[in-house]
Structure formats: C-alpha cells, structure tokens
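**Q** here are the coordinates; sequence isn't available:
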C-alpha cells in the first residue's frame, strides 16, 4: 500500500479508533500524521535501496558473466579446466549473495507496507516487531554470507595477491566486521531514530 493509500486508510478508521482510545481527537490525529509520515519515509528509503541494489546486482552479474567467459576461454586455450571449476564455485557464492541481497531488500520493503489492519495500535506493533526481527535476521545472515562473499572476491578478482590462507581468513573477517559496523551505523541513523518515534506513538496510544 502506498503512502497516499495509507493516509486514506487510516483516515477512514479515525473515528473508530478514537472511540477505543482515551485521548483527544486532536492528539489522535497528530499521532496518525506522525506515524504516517515516519512509515512513509522508512518505506521510501527501503524502495530506494531496493532499486539501487537491483541495478548494482544486475551490473555485477553482467561482470560475473564476462569473467566466466574469459576463464572458460583461458581454460580451453590452456587445455585445463581446473581453474575454471574453481571459478564456478566462487561465482556460485557471489550469485547466492546477490539472490539473498535482493530477497533482503524486498523483505525490508514489505515490513513498511503491512497497513491492512483496522487498528493503528496493531499496525504499529506489527511494524515495530517486524523490523526488529528483520534486523536480527539481517545481521545473522550476513555474518555468515559476508565472509564467503569476500573470500570469493579475493580468490577471483585479486589474482596478483598470493597471501596465506590464514591471511585471507583474517582479511575476510575484518571486511565482514567493517561491513556489519557500517550497516549498523546506517540503520541507526536512518531507521532506528524513526523506529523510536513509532514506539513513542504506540506508547501514547497505550496510555
């Protein structure tokens, strides 16, 4: 449901909601407007990053296709496909990363479009709970996916570097930690503050 439809939907249940709440209609209207604006902004950001992510992943997959072709030609020319098979394994990891990332973007966007309930309180509870579960799932998934992805990138694209396997593992661990920290910082700035606003709206409704 888009933002305008969301506003219309909540306007239609305003009177019903007011009868169930011990707050003034002005206060209820203020809560509705604030929650609508906050959810709309979170939804817009989710759509934006889904589109950016989709474009980036499409470009990345095109690059991977070119790499497969180059490695296949090289393997045929050298009469050895051993390196090509290793390349396929790394590509599978990268494609899996792309598929999961697209799914994550869609999952996040869906959280802020669950406006089908007949209660503002229920809608806020579902959104807040859904986002917290999503964020936990997000970190767990990428805690395991990032290391595999960075390992594949190093082995496939940084061919001029010949580190020990221990060095590669340490590099992947550091890259994973940096990625998770940066991701947490972004969500803290762009989403957690707005989530706190939704929680305050919910507290006002439950008073």
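**A** Nice, thanks for sending it over. Remember, predicted model here, so these are calculated numbers, not experimental data.
**Q** drop to CA atoms for contacts and neighbour counts, all remaining ones
**A** Fine.
**Q** which residues touch residue 149?
**A** Residues near residue 149 by C-alpha atoms under 8 Å, 6 or more residues apart in numbering: 93-94, 97.
**Q** Just give the nearest non-adjacent residue to residue 169, would you?
**A** Leaving out its chain neighbours, the residue that sits closest to residue 169 by C-alpha to C-alpha, 6 or more residues apart in numbering is residue 151, at 7.5 Å.
**Q** looking at the contacts of residue 149, which has the most residues close by?
**A** residue 94 (23 neighbours; other C-alpha atoms under 10 Å).
**Q** Find the nearest non-adjacent residue to it, please.
**A** Per C-alpha to C-alpha, 6+ apart, closest to residue 94 is residue 149, 5.9 Å.
**Q** any idea how far that neighbour lies from residue 93?
**A** 6 Å (C-alpha to C-alpha, to the nearest Å).
**Q** okay, pairing it with this:
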C-alpha cells in the first residue's frame, strides 16, 4: 500500500468516529423519548384510575355503613343487625384495599419520572410487575367473599339458594379478573414491553450506557 492510499483510508476511518457517535446519540434520543412518552401515559392512566377508584371505594363504604344505619332505623333486630356486621366489614375492607391498589399504582409511576435513568426505570417496571402479581392474587382470594357479602347485604331479599349465591360470586370474580387481565395486558403491559425492549436496545448500542450517563435528550 503506497503512502497516498494509506492517507485516504486513514482519513475515511477518522470521519466514521463522529458519525457513529451522532448515530448513537440519535438512537439514545429516540429511545429516551419513547420511554418518556410510555412512562407518562402509564402515569396519567394510573392517576385517572386512582381518582375513579377513590370515589368508588368511598361510595362503597358509604353504602355499606348507610345500609346498616337504615336497617337500624327500620327496626331490624339487634341479632340480625349484628349478623350483618361481618359482611359489611368485608365490603369496607375490600373498598379500602381497592383504594390502596389504585393509590399504590400511581405512586409506582410517579416515584421516578426520569426515563433516561435506566436503573430507575428498571426498578419501576420490576416494582409494577410485583404489584400486579400481588394484587391479582389478593383480588382472586377476596373478590368471591366480597361479592358474596354484596349479595347477602344488599340483595338479601332475592330468593337465592346458597349455591346460587356462591356460583354467582365465583362467576363475577372470574369475569372481573378477565376484564382486569385484558385491560392491563392491552394498556399497561404493551407499553411496559416496549420500554423493556428499548432498554435491551440501549444495551446493544456500543457506548450507549457510557454516553447516557451525561446525556441530555433532545427536545
């Protein structure tokens, strides 16, 4: 190889460095913008459901307590009223737990708002997955009891056998769980999987993790 050819190749190699760095920064900008958008969407959805869930839980508590007061003023016997207390306590407990789940979900997505921090974002996604598994497990356990209490407290005038009430409670639990599962898969986990894919893409970009430490995404 003569000297002129060597100089040409060396110049071409030198030019690739800034270009490659530019491509890396563009990729990082794109990934951070995507994660920021997805995180913001989940935060807004969670805030919305926290408001709705809070009102629903408060309404359930008021209905349960109001029912007892109404029955007392109607002259319900003390023994019969006392028999309703455990069922009302179940409904109140279910309402309070539901309120906590909505509030905790919003907290998960508001504790970290910096989508450029890969460690914080991983913690957020991991925490949400743990939250989702935990709340699903608890809801599957307490929902049949809560639905049974609802039938026994508010619909006690219906002539239904114990088996029919148990079957209806199980059916309502299954339906609500499937609805919850579909909603979270369609809305939450679709965005979470996209963010996890973006994190894996960051790891595959040469020098991206080092660049990200001092990187400010483009506006």
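**A** Okay, I see it. It should be emphasised that the depicted structure is a prediction, and the values quoted were computed from it without experimental measurement.
**Q** and in structure 2, which of the contacts of residue 149 of structure 1 remain?
**A** For those, the contacts that are reproduced in structure 2, applying both residues aligned by TM-score structural alignment, their matches' C-alpha atoms under 8 Å, are 93-94, 97.
**Q** And residue 195 of structure 1, what's its match in structure 2?
**A** The alignment partner of residue 195 of structure 1 in structure 2, by TM-score structural alignment, is residue 192.
**Q** Without its sequence neighbours, what residue ends up closest to that match?
**A** Among residues not flanking residue 192 of structure 2 along the chain, residue 125 sits closest, at 6.9 Å (C-alpha to C-alpha, 6+ apart).
**Q** Count the neighbours of the one you found for me.
**A** Residue 125 of structure 2: 19 surrounding residues under other C-alpha under 10 Å.
**Q** What lines up with it in structure 1?
**A** Residue 125 of structure 2 maps onto residue 128 in structure 1, by TM-score structural alignment.
**Q** next helix or strand past the helix or strand hosting its match?
**A** Assigned by DSSP states H and E, residue 128 of structure 1 belongs to helix 120-157. Tracing the chain past helix 120-157 of structure 1, the next element assigned as helix or strand by DSSP H and E is helix 165-187.
**Q** Report the central residue of structure 2.
**A** residue 105 (5.1 Å; C-alpha atoms, centre = their mean).
**Q** Tell me the counterpart of that residue in structure 1.
**A** Looks like residue 105 of structure 2 aligns to residue 108 there (TM-score structural alignment).
**Q** Now the helix or strand where its match lies on structure 2. Mean distance?
**A** Assigned by DSSP H and E, residue 108 of structure 1 belongs to helix 82-111. Superposed on structure 2, helix 82-111 of structure 1 shows a mean distance to its aligned partners of 1.0 Å (mean C-alpha distance after the TM-score superposition for structure 1).
**Q** The aligned partner of residue 90 of structure 2 in structure 1 and residue 31 of structure 1: what is the separation?
**A** With TM-score structural alignment defining the correspondence, residue 90 of structure 2 maps onto residue 93 in structure 1. Distance from residue 93 of structure 1 to residue 31 of structure 1, counting by C-alpha to C-alpha: 45 Å.
**Q** same question, residue 7 of structure 1
**A** Distance from residue 7 of structure 1 to residue 31 of structure 1, by C-alpha to C-alpha: 12 Å.
**Q** Identify the residues contacting the closest residue to residue 131 of structure 2 other than its chain neighbours.
**A** The shortest distance from residue 131 of structure 2 to any non-neighbouring residue, by C-alpha to C-alpha, 6+ apart, is to residue 105 (7.7 Å). Residue 105 of structure 2 makes contact with 46, 50, 128, 131, according to C-alpha under 8 Å, 6+ apart.
**Q** rerun that using 10 Å as the cut-off
**A** By C-alpha atoms under 10 Å, 6 or more residues apart in numbering, residue 105 of structure 2 lies in contact with 42-43, 45-47, 49-50, 127-128, 131-132.
**Q** Put the buried members of those into a ChimeraX selection.
**A** The buried residues among these can be selected in ChimeraX (16 or more other C-alpha atoms under 10 Å) with this line:
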select :42,43,45,46,47,49,50,128,131
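**Q** Pipe the contacts of residue 105 of structure 2 into CSV and attach distance to residue 165 of structure 2 per row.
**A** What follows is those, written out as CSV (distance: C-alpha to C-alpha, whole Å):
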residue, distance to residue 165 of structure 2
42, 37
43, 38
45, 34
46, 33
47, 34
49, 29
50, 30
127, 36
128, 34
131, 30
132, 28
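**Q** aligned partner of residue 177 of structure 1 in structure 2?
**A** Aligned partner of residue 177 of structure 1 by TM-score structural alignment: residue 174.
**Q** Same check on residue 14 of structure 1?
**A** So, by TM-score structural alignment, residue 14 of structure 1 is left unmatched.
**Q** For residue 83 of structure 1, see how far away residue 14 of structure 1 is.
**A** Counting by C-alpha to C-alpha - residue 14 of structure 1 and residue 83 of structure 1 are separated by 65 Å.
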